[in-house]
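> show me the folded form of this:
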Amino acid sequence: MSDTHEEAHTGPIKNPKQLLVTVLFSFVLPIFAIIGLVMFVTSGNKPAEGGANPEKAVAERIQKVGMVEVRDANRPLRPGEEVFKGQCAACHATGAAGAPKLGDAAAWAPRIQQGFATLVQSALKGKGAMAPQGGGEFDDTEIARGVAYLANSAGAKFAEPDRPGAAPAAAGASAPAAPASGG
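Next comes the predicted model:
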């Protein structure tokens, strides 16, 4: 009776060879697997994601977050109507999100009374449901021209602004010196 009882308490390892195999699979094999994974992760010769050009893949991973776009400051300013069609028409043509429609004098009257500078600042910085319009395809002066076009369609008499620091072309050319008339 003691033989069956003693046999029930023995483990699956019955000889030294089984012990050696168990130690090998339990400890040594996972260590080699970990070393292999570490070497793969730290090596520089990994296959590129989605292509055979590793230089392109590296360039995509390390590209700059922001880009600087240098615009030609000497290009002619676009007229207010073009700015309206490109930037403002999506909301101001339909009245989306409470935007005053093009030519709606009643909706524009209280805004026009605030003055041109206030309207331009509202357009550039955003107001209510309107997102800021500055920094996009059009520069700030062109956005101001679009504001003048919108307000003028509702009865305002705002002049489309020119670039800051630019000499007005009409003033210099239209005022030649008059000859003195002597009797």
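> make it CA atoms for all contacts and neighbour counts henceforth
Noted.
> grab the nearest non-local neighbour of residue 88.
Nearest non-adjacent residue to residue 88, counting by Cα to Cα, 6 or more residues apart in numbering: residue 146, 7.7 Å away.
> okay, now that neighbour: neighbour count?
Neighbour count for residue 146, taken as other Cα atoms under 10 Å: 28.
> here is a second sequence; please produce its structure as well for comparison:
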Amino acid sequence: MKWKQVLAVFAGVAVAGSVMAMSVDMSREAIAERIKPTAKVRLAGDEVAQANGAAQEGERSGEAVYNQACAACHTSGVLNAPRKGNADDWEERIAKGMDTLLEHSINGFNAMPPRGTCMNCSDDEILAAIEYMIEDI
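Reported below is the predicted structural model:
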């Protein structure tokens, strides 16, 4: 007797599920909405991503590049990185000329990796970041 009751419950659930499925909107738009990704993955060097997650529109300012890629080392002087706005740290480097500073920033120098890890920064954006770091000197 109990088997019949169990089968009746399963049958009721199956019928209820069928009725619910028939009431679901099956239009292309509704299906696309239900299956759209819930998140996006952004990788380092992604040319569309910025630190704030907004789409990149044109060239970034020196401050934006600094905040995104340079601040981690150039704020505290990690591995002897010259600190932003610190004349003593920059004096010897500036004496070599802006062309040398830019070349070292683009190609890497000592502990600094190429482009300071900002692989999607243009040469002009790298230059703007250097100028931003030394503007108060």
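> quick one on the thing from earlier: can I assume the residue nearest to residue 88 of the first structure is in contact with residue 78?
No: under the criterion of Cα atoms under 8 Å, residue 146 of the first structure is not in contact with residue 78, lying 9.2 Å apart.
> can you tell me which helix in the second structure is longest?
helix 2-22 (DSSP state H).
> the very next helix or strand once past that helix corresponds to what range in the first structure?
Later in the chain than helix 2-22 of the second structure, the nearest helix or strand by DSSP states H and E is helix 28-35. The counterpart of helix 28-35 of the second structure in the first structure, using TM-score structural alignment, is absent.
> how big's the offset between the very next helix or strand once past helix 28-35 of the second structure and the first structure?
From helix 28-35 of the second structure onward toward the C-terminus, using DSSP H and E, the following helix or strand is helix 62-65. When the first structure is overlaid, helix 62-65 of the second structure sits 0.7 Å from its aligned residues on average, using mean Cα distance after the TM-score superposition for the first structure.
> what residues in the first structure pair up with helix 62-65 of the second structure?
Going by TM-score structural alignment: helix 62-65 of the second structure matches residues 80-83.
> quick one: the helices in the first structure?
Under DSSP H, the first structure gives helices at 2-8, 16-23, 29-42, 54-61, 80-83, 89-92, 105-113, 116-125, 140-153, 169-173.
> looking at those, which is nearest to residue 71 of the first structure?
Residue 71 of the first structure sits nearest to helix 140-153 of all those, at 12.7 Å, using Cα to Cα.
> got the angle between that closest one and helix 105-113?
Here the directions of helix 140-153 of the first structure and helix 105-113 differ by 130 degrees (axes from the mean of the first three to the mean of the last three Cα atoms, to 10 degrees).
> distance of the counterpart of residue 103 of the first structure in the second structure relative to residue 91 of the second structure?
With TM-score structural alignment as the criterion, the equivalent of residue 103 of the first structure in the second structure is residue 85. Plainly put, residue 85 of the second structure is 11 Å away from residue 91 of the second structure if you go by Cα to Cα, to the nearest Å.
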